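return a 3D structure for these sequence lines:
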Amino acid sequence: MRNAWSLFRYASLRAKDAAAAATERLLKDGDLAEAWKHGERTLQQPFTRAAASRGEAMRPTIRGEKLLVRRVAAPGAWNVHVDDVVLFRVPEEEGGRTEVRRVAAAEGHEMLSTSEEDEPFRLPQGTCWVLADNEELDAKQVMDSRTFGPLPYQNVLGRVIYSYESDLDHGIVDNSEHVTTSDEVVLSQELDLKWLAQVEPIDIKQ
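Got it, this is the predicted structure:
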């Protein structure tokens, strides 16, 4: 019975995800038929994919290992939360590569600098602020919002929900309380440690 309930919740999440993807495409292109097809394609795809993270920026949360990344359809303030660890595309003017960072603030949040030279400002709608977890590194040593400023939600590709370094060292990545339950449902259906250990993931440089 418990497994059946988990399957039902998983199916519900997939349907919601597909609907969000279809709605996003419809609002962008205005083509109902194409939006429907996009939703169908999204529904047929798994929630997760593997990524390989290298570098020191996200220590101690991530120590250079394989990651399981959950897709985030139509990313925005409603499904990208403060404390989530996200995979995102860096703004094009900074190279456009992919990175993993933690969301530190959401749209509308007033940002205060430790430097008296910098004026406080409020994060624009449609953006968030992402930072590296490694507090031993300064802003010049990592690529995060201190480098490129507010990150558009639309640049978020997914949320990191599981990390794997070895058969003895793996586990759930701490994200916000808003997504803990749904991420656990996805993991119950899609986490395959044997596959994660062997797969060749996309490479991410921290």
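
C-alpha only now, for contacts and for neighbours.
Noted.

beyond whatever helix or strand Leu187 lives in, next helix or strand please.
According to DSSP states H and E, Leu187 maps onto helix 180-190. Sequence order places helix 193-198 as the next helix or strand after helix 180-190, per DSSP H and E.

list the contacts of that next one.
For helix 193-198, the surrounding residues in contact (CA atoms under 8 Å, 6 or more residues apart in numbering) are Ala50, Lys66, Leu68, Tyr164, Ser166, Asp167.

which helices and strands sit right next to the helix holding Leu187?
Other elements packing on helix 180-190 under the criterion 3 or more CA pairs under 8 Å, 6 or more residues apart in numbering; DSSP states H and E are helix 2-29.

and the longest strand along the chain, what's buried?
When the chain is parsed with DSSP state E, its longest strand is strand 156-166. By neighbour count with 16 or more other CA atoms under 10 Å, strand 156-166 contains the buried residues Val156, Leu157, Gly158, Arg159, Val160, Ile161, Tyr162, Ser163, Tyr164, Glu165.

other residues contacting it?
Under CA under 8 Å, 6+ apart, the answer for strand 156-166 is 62, 64-72, 75, 84-89, 170-175, 183, 196-197.

tell me, how many residues neighbour His185?
In this structure residue 185 is Val, not His. 18 (other CA atoms under 10 Å).

who's in contact with Ala132?
Here Ala132 is in contact with Ala57, Met58, Arg101, Arg102, Val142, Met143, Asp144 (CA under 8 Å, 6+ apart).

so what's the last one up against?
Residues touching Asp144, when contacts are defined by CA under 8 Å, 6+ apart, comprise Arg101, Val130, Leu131, Ala132.

in strands only, show me these.
Per DSSP E, the subset of these in strands is Arg101, Val130, Leu131.

now these as a markdown table including neighbour count and distance to Ala4?
Listed next are the ones in strands among the contacts of Asp144 as a markdown table, based on neighbours: other CA atoms under 10 Å; distance: CA to CA, whole Å:
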| residue | neighbour count | distance to Ala4 |
| --- | --- | --- |
| Arg101 | 25 | 35 |
| Val130 | 27 | 37 |
| Leu131 | 23 | 39 |
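
one more to line up against the first:
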Amino acid sequence: MGARSQLWSIAKMSVTGGVIGVTISDRYVTVVAIKGHSMHPTMTATDSALRGDIVLAEKACLDQYKFSRGDVILFKCPSNHKEVFVKRLIGLPGEWIQLPASSEIIKVPQGHCWVEGDNAARSWDSRSFGPLCTRNMWRLAVNSSKNWHQVVLNNLASFLEYVHFISL
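Have a look, this model is predicted:
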């Protein structure tokens, strides 16, 4: 009976931890491993998520946050909504953008933004798919590091303060 109750206790803790983890990841903050080379040298991908750069990405702030040029955002790929990209915000709705290596100037439509990777030669971004619909913006990158433990620990205290604040 003792082994059964221990197993039951572990199962309950695992399910509870999983539900809490999914809720936090879905509503507030998540850790995302960098894939590809489009943000190199700012962020670097490797063959292992544990060795490459990771990004702590926040979702709770998107409704109130005033985005500005230079912010690093995560968004759902326009052609495949299951894929998430990390790019730098270059232009906001209503702004004029000069296309790199071109004299063409375009106006970013309302409800859209212009995003580009830091490594222009290896980035699939607004230069390829055009202005990004702001509804596809998924998260705001708030921290990046090569050490995922460091990212989580550095931001855990402020995240817990935030969760406590919104639960009051």
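
who wins for most neighbours among the contacts of Ala132 of structure 1?
Result: Ala57 is most packed of the contacts of Ala132 of structure 1 (other CA under 10 Å), 28 neighbours.

now for it: what does it line up with in structure 2?
Structural alignment (TM-score structural alignment) places Ala57 of structure 1 against Ser38 in structure 2.

repeat for Leu27 of structure 1
Using TM-score structural alignment, Leu27 of structure 1 lines up with nothing in structure 2.

can you check Ala106 of structure 1 too?
Checking TM-score structural alignment: Ala106 of structure 1 goes with Leu92.

list the contacts of the nearest residue to that match once chain neighbours are set aside.
Spatial nearest neighbour of Leu92 of structure 2, chain neighbours left out: Cys113 (4.8 Å); criterion: CA to CA, 6 or more residues apart in numbering. Counting by CA under 8 Å, 6+ apart, Cys113 of structure 2 makes contact with Leu89, Ile90, Gly91, Leu92, Pro93, Pro131, Leu132, Cys133, Thr134.

what does the longest strand of structure 1 correspond to over in structure 2?
Counting by TM-score structural alignment, strand 156-166 of structure 1 corresponds to residues 137-147.

distance between that stretch and the chain's centre?
5 Å (CA atoms, centre = their mean, to the nearest Å).

also stretch 132-150 of structure 2?
The answer for stretch 132-150 of structure 2 is 2 Å, by CA atoms, centre = their mean.

stretch 25-45 of structure 2 now?
For stretch 25-45 of structure 2 - counting by CA atoms, centre = their mean - the centre lies 6 Å from the chain centre.

buried set for it?
28-39, 43-45.

with respect to His164 of structure 2, which of those is nearest?
Tyr28 (12.4 Å; CA to CA).

alignment lookup: that closest one to structure 1.
By TM-score structural alignment, Tyr28 of structure 2 lines up with Phe47.

wait, that match touches Arg70, no?
Yes. If you go by CA atoms under 8 Å, Phe47 of structure 1 and Arg70 touch, sitting 5.4 Å apart.

helices - which of the contacts of strand 156-166 of structure 1 land there?
Asp183, Leu196, Ala197 (DSSP state H).

next up, the contacts around the first one.
Counting by CA under 8 Å, 6+ apart, Asp183 of structure 1 makes contact with Ile161.

now do it against Gln198 of structure 1, distance only.
Counting by CA to CA, to the nearest Å, the gap from Asp183 of structure 1 to Gln198 of structure 1 is 22 Å.

mind checking the SS state of Arg49 of structure 1?
strand (DSSP: H, G, I helix; E, B strand; the rest coil).

for it, what are its contacts?
Taking CA under 8 Å, 6+ apart, one finds Leu68, Val69, Arg70, Arg71, Pro201 in contact with Arg49 of structure 1.

kindly report the same for Glu40 of structure 1.
Ala18.

just the element for it, please.
helix 32-44.

do Gly108 of structure 1 as well
Applying DSSP H and E, one finds Gly108 of structure 1 in no helix or strand.

need the contact list for the closest residue to it other than its chain neighbours.
Excluding its sequence neighbours, the residue lying closest to Gly108 of structure 1 (CA to CA, 6+ apart) is Leu123, at 5.0 Å. Neighbouring residues of Leu123 of structure 1 by CA under 8 Å, 6+ apart: Ala106, Glu107, Gly108, His109, Glu110, Met111, Trp129, Pro150.

among these, the buried ones, what's the ChimeraX command?
The ChimeraX selection below is limited to those of the contacts of Leu123 of structure 1 classed as buried (16+ other CA under 10 Å):
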select :106,107,109,129,150
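
list just the nearest of the contacts of Leu123 of structure 1 to Leu26 of structure 1.
With CA to CA as the yardstick, the closest approach to Leu26 of structure 1 among the contacts of Leu123 of structure 1 comes from Glu107, at 23.6 Å.

tell me how far that closest one lies from Pro152 of structure 1.
For Glu107 of structure 1, the distance to Pro152 of structure 1 - CA to CA - is 10 Å.
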